[in-house]
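Student: What shape does this take:
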Amino acid sequence: MSYTIGALGKATDTTVETVRYYERIGLLPRPPRSAGNYRIYGTGALGRLSFIRRARALGFSLDQVRALLGLADDRRNDCAGIDRIADEHLREVERKIADLIALRRELKAVIESCGGGTVADCRIIEALAP
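Tutor: Next up is the predicted model:
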């Protein structure tokens, strides 16, 4: 089966501009062109773009996606490199969660310190002011 860029984008919920961008940065190989100079993608491109979209949805950076694709392209590789990238990403996610928990705690404290009244006496505005 073959896809135009629009059909590939629709099948993967990706904008045409994003597909072109992934081609420009080398995540997707440049496809052959039709006689009318339209890009023609195969099922391999569909699978690869779906992989990229899922990895991005999970928060992997473009560099991490590039590394994962490079490792996945050689099916003889063991999983150690992939595991390392996933573990690194998990640590990043856990750091962000810890930061968000601390932020939530701080925001709750600021909100609870507000006793109502006028803006001139607002503890939230006071806490945000430099």
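Student: alpha carbons only for contacts and neighbour counts from here, please
Tutor: Will do.
Student: can you confirm Arg20 is in a helix?
Tutor: Yes. Assessed by DSSP: H, G, I helix; E, B strand; the rest coil, Arg20 belongs to a helix.
Student: Test my guess that Thr15 contacts Gly9.
Tutor: Yes. Under the criterion of Cα atoms under 8 Å, Thr15 makes contact with Gly9 at 5.5 Å.
Student: more neighbours, those two?
Tutor: Between Thr15 and Gly9, counted using other Cα atoms under 10 Å, the more crowded position is Gly9 (19 against 14).
Student: Next, the second sequence, to be compared with the first:
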Amino acid sequence: MRIGAIAKTAGIPVETIRYYEKIGLLPEPDREQSGYRSYRQAHLDRLLFIKRCRNLDMAQDEIRELIRLADQPEADCSDVDALLARHLHHVRERLKELKSLEQTLVRLQSACTEGRTVSECGILDGLATELGELKGGQQGSENHVPGTHGQAHK
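Tutor: I've put the predicted structure just below:
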């Protein structure tokens, strides 16, 4: 199967498939004499596995670790369980951060009333204030939601 066909079947863009090959999540396929990539069912299965993991918001390192563990079918699954527990903890932390983000946005939105000019806008004033507070409290964080792009393994 060529890259366009596997991309369509998996519902993953061609560029993403090439990227997964480049970073080692997907093994490189054999090449036909014409130079085209020739994908097998194993490639499709791996792509679908990666897609499911990404849908669970798993990081590349987490997916790589799961693939490594899956390649040891007789091993104890405690490492898989531990990885999932870490990911679940991360998701719960993000949910707390998102709730805080929601509360901040609600406060900002309530700061504006109809009939004001942009120079009197409570939202813009609140954003200037909030940004100042965030810079003081969030050292080195450039994320829209602090901690969402932290390390996969903590």
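Student: Roughly how far does the aligned residue in structure 2 for Ala45 of structure 1 sit from Ala7 of structure 2?
Tutor: In structure 2, the residue paired with Ala45 of structure 1 is His43, using TM-score structural alignment. Distance, His43 of structure 2 to Ala7 of structure 2, by Cα to Cα, to the nearest Å: 11 Å.
Student: And for Glu74 of structure 2?
Tutor: Per Cα to Cα, Glu74 of structure 2 is found 31 Å from Ala7 of structure 2.
Student: you'd agree Phe60 of structure 1 is up against His89?
Tutor: Yes. Using Cα under 8 Å, Phe60 of structure 1 makes contact with His89 at a distance of 6.7 Å.
Student: These two: which has the busier surroundings?
Tutor: Taking neighbours as other Cα under 10 Å, Phe60 of structure 1 and His89 compare with Phe60 leading, 22 against 17.
Student: And Ile97 of structure 1, what's its match in structure 2?
Tutor: So, by TM-score structural alignment, Ile97 of structure 1 is matched to Leu95.
Student: for Ala86 of structure 1, same thing?
Tutor: Superposed on structure 2 with TM-score structural alignment, Ala86 of structure 1 falls opposite Leu84.
Student: Can you point out the helix or strand that includes that match?
Tutor: Leu84 of structure 2 is part of helix 78-110, with elements assigned from DSSP states H and E.
Student: Alright, I will stop here.
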